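Participant: predicted model follows, preceded by the sequence.
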Amino acid sequence: MKKSEDYHYSFRNLQENNLSFEQVFERIVTFMKSNPNGNYRLMVGTDSQVHRSQTVFITGIVIQNEGNGVWACIRKVIVPRKMMHLHERISLELSLTEEIVSMFTEERKNVLISIVLPHLYQGATFTMEGHIDIGAGKRNKTSEFVKEMVTRIESMGVEPKIKPNAFVASSYANRYTK
């Protein structure tokens, strides 16, 4: 059953194109059910690249069973202008991440948690992370935005990760922005 929120979103990966968010969620559930006593990290992050006449934003969704594989997909958004202001671009990256994170409603998160719940005593885990393509280092141009962006992700009840631990944004999504 399609929900109205699914109509504006199209996700893809190397195997499939034009996935709705509901289909993405189903793939995540199937991946987790294949090994319910795994250590799962659900990670969402966005990166951008300024091109000649547009700015390309890629949001990655990655479900990782640590040491036992991943399932991942991306969503592409194109802004038809060069976004030259770093704060504006970082802020939009995070807004796109927040948009996807918000689609993982309490109801959907509870479905995912219920998969690992019977296996907690065997070591099963589930965490959700928001990967932000910024770094705190003194020489990093984005360091002045760390507090603001981390606070935004934390307010959604998601664990924030910044560089070098924000690999969904800085590595996976980045690969598709070129």
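Facilitator: Structure's in. What do you need?
Participant: for the rest of this, base every contact and every neighbour count on C-alpha atoms.
Facilitator: Noted.
Participant: show residues contacting whatever helix or strand residue 64 lives in.
Facilitator: Element membership of residue 64 [criterion: DSSP states H and E] is strand 55-65. Strand 55-65 is contacted by residues 28, 32, 38-50, 70-83, 93, 96-97, 168-169, 172-174, 176-177 when judged by CA atoms under 8 Å, 6 or more residues apart in numbering.
Participant: one more structure, for comparison:
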Amino acid sequence: MKKNQLHDYLFQNLQESNMTFEQVFEHIITFMKINPDGNYRLMVGTDSQVHKSYTVFITGIVIQNEGKGVWACIRKVIISRKMTQLHERISLELSLTESIVSMFTEERKNQLINIILPYLYQGATFSMEGHIDIGAGKRNKTSEFVKEMVTRMESMGVEPKIKPDAFVASSYANRYTK
């Protein structure tokens, strides 16, 4: 991936389309500043859907102030072939999640943490999660990939979440893959 391609990423939600990552980040800052004493979870996750001649990947970014609302957006990527190999698809889902997570640099994460910092003793919190659309259950076809994918998320310093806790990937992003 070319270095400047990161700036070509475009995001959308029901209110806005063609948002750059910078604009998404500004929305997150604005959302957090409304209640700087909140309990924030920044979650990124990707889901995919194989269609007749292509595969759709949706990456969701969700900032949640627990019990007080969310702001969210998605990024859509279309691969012009049917990706039938489950491991390849899960791996690409995670790569797309990782590419967004990596845009939240230490500097950016610190900007977000600094919003809640004065309110830590009043109970304000901030965490970042990578939601992976896989499950560990014995009957789950993706269970054999859990260790590999969880390790990849952990290596980025992000808390991995798998089903049923990976709702950004399995519910929010999933809605837009159809």
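Facilitator: Yes, it's here. Here the structure is a predicted model, which means the values were calculated and not measured.
Participant: now the TM-score, please.
Facilitator: Once superposed, the chains reach a TM-score of 0.97 (TM-score structural alignment, normalised by the length of the first structure), with 176 aligned residues with a CA RMSD of 1.0 Å.
Participant: of the contacts of strand 55-65 of the first structure, which belong to strands?
Facilitator: Counting by DSSP state E, the part of those found in strands is 39-50, 70-79.
Participant: could you identify the longest helix within the second structure?
Facilitator: helix 86-101 (DSSP state H).
Participant: how close does it sit to the first structure?
Facilitator: Compared with the first structure after the fit, helix 86-101 of the second structure shows a mean deviation of 0.1 Å (mean CA distance after the TM-score superposition for the first structure).
Participant: now the angle from that helix to strand 39-50?
Facilitator: Orientation check (axes from the mean of the first three to the mean of the last three CA atoms, to 10 degrees): helix 86-101 of the second structure against strand 39-50 gives 140 degrees.
Participant: the nearest residue to residue 135 of the first structure once chain neighbours are set aside: what secondary structure?
Facilitator: Excluding the flanking residues, the one nearest residue 135 of the first structure by CA to CA, 6 or more residues apart in numbering is residue 163, at 4.9 Å. When classified by DSSP: H, G, I helix; E, B strand; the rest coil, residue 163 of the first structure comes out as coil.
Participant: was I right about residue 163 of the first structure contacting residue 137?
Facilitator: No. Taking contacts as CA atoms under 8 Å, residue 163 of the first structure lies outside contact range of residue 137: 9.1 Å.
Participant: looking at those two, which is more packed in?
Facilitator: Set residue 163 of the first structure next to residue 137 and count neighbours by other CA atoms under 10 Å: residue 163 wins out with 15 against 12.
Participant: check the gap between the more buried one and residue 128 of the first structure for me.
Facilitator: 17 Å (CA to CA, to the nearest Å).
Participant: swap in residue 138 of the first structure?
Facilitator: Look at residue 138 of the first structure and residue 128 of the first structure: by CA to CA, they are 28 Å apart.
Participant: of these two, who's got more company?
Facilitator: Neighbours around residue 138 of the first structure and residue 128, counted as other CA under 10 Å, are more numerous at residue 128. The numbers are 18 against 9.
Participant: looking at this, the more buried one is in a strand?
Facilitator: Yes. Assessed by three-state DSSP, residue 128 of the first structure belongs to a strand.
Participant: in contact with the nearest residue to it once chain neighbours are set aside, which residues?
Facilitator: Of all residues not flanking residue 128 of the first structure in the chain, residue 42 sits nearest, at 4.7 Å (CA to CA, 6+ apart). Residue 42 of the first structure sits next to 61, 62, 63, 64, 126, 127, 128, 129 when contact means CA under 8 Å, 6+ apart.
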